[in-house]
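A.B. asks: what's the 3D shape of this:
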Amino acid sequence: MIWEVFRQEKPGEYHTHCGNVHAPDREMALMFAQIQHARRKPTHSLWVAPSEEISEVDESEAAFGGTTNKAYRWATSYNIEPVAEEVADSESEQAEAERARGEN
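C.D. replies: As a prediction, the model looks like this:
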């Protein structure tokens, strides 16, 4: 049986997937996970879960955040004359972020 292993480096951080182990039961999976994934790196805790219990929902199956137009949050949405220095800085940051995302 394959068990997926998630590791937390420091208290309060997220657990991240670090690999898997092959083991007949949970107890052996925990032991193998400690040996293979926590021995050399600083580790606060491990999660071990059966591989068949892990499911995925990707963007083609569900609408995640970001689908709503939230242009009102940016200073570029408003026509204010003359443009304040902070607004100009915000506009250039927004344009740069859009270029990085490939929107323009």
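A.B. asks: Please count neighbours and contacts with C-alpha atoms only from this point.
C.D. replies: Noted.
A.B. asks: quick one, helices of this protein?
C.D. replies: Taking DSSP state H, the helices of the chain run over residues 26-37, 85-101.
A.B. asks: out of those, deepest packed?
C.D. replies: Comparing the helices of the chain by mean neighbour count (mean count of other CA atoms under 10 Å), helix 26-37 ranks first with a mean of 17.
A.B. asks: one more, for comparison:
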Amino acid sequence: MIWEVFRQEEAGDRHTHCGNVHAPDKEMATLFAQVQHGRRMQTNSLWVAPKEEIGEVDAEDTEFGGTTDKSYRWAITYNNIDASFAEEVAESEADQEEHAEKRGGT
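C.D. replies: As a prediction, this is how the structure comes out:
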């Protein structure tokens, strides 16, 4: 049976795939993973999982994040602000200044 091995270098890091081992059961797979993959570099933790139990979902199978428009997350989106929005911002700033003067601020 083939077991996939994932290694974590330091606590808090993510586990990354580092190879596989051939073993009849989980205990032997863990031991082989320690010997083959845990001693080569600094290792905080190892995961072993049966190869048959590891599934994959890639871009062809699904759209990650759905179809929601999340362009607002990118600053480049704000380079083409329409005129009505710019007017709204100017009015809002003027209102804020007016209220600040009434309160005795700057």
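A.B. asks: Turn the helices of structure 1 into CSV, including distance to E61 of structure 1.
C.D. replies: Below are the helices of structure 1 laid out as CSV (distance: least, CA to CA, whole Å):
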stretch, distance to E61 of structure 1
helix 26-37, 31
helix 85-101, 22
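A.B. asks: Can you say which of the ones you listed is nearest to W3 of structure 1?
C.D. replies: helix 26-37 (6.6 Å; CA to CA).
A.B. asks: Quick one: list the elements packing against that closest one.
C.D. replies: Counting contacts by 3 or more CA pairs under 8 Å, 6 or more residues apart in numbering; DSSP states H and E, helix 26-37 of structure 1 packs against strand 2-8, strand 16-22, strand 45-50.
A.B. asks: Which stretch among those strands is buried most, on average?
C.D. replies: strand 2-8 (a mean of 21).
A.B. asks: packing partners for it?
C.D. replies: strand 16-22, helix 26-37, strand 45-50.
A.B. asks: and the residue positioned nearest the centre of structure 2, what does it touch?
C.D. replies: Note on structure 2: the residue nearest the mean C-alpha position is R14, at 10.6 Å, using CA atoms, centre = their mean. R14 of structure 2 makes contact with Q8, according to CA atoms under 8 Å, 6 or more residues apart in numbering.
A.B. asks: same thing with E10 of structure 2?
C.D. replies: 42-45.
A.B. asks: ok, now how distant is it from P24 of structure 2?
C.D. replies: To P24 of structure 2, E10 of structure 2 is 29 Å away according to CA to CA, to the nearest Å.
A.B. asks: That concludes my questions; thank you for your assistance.
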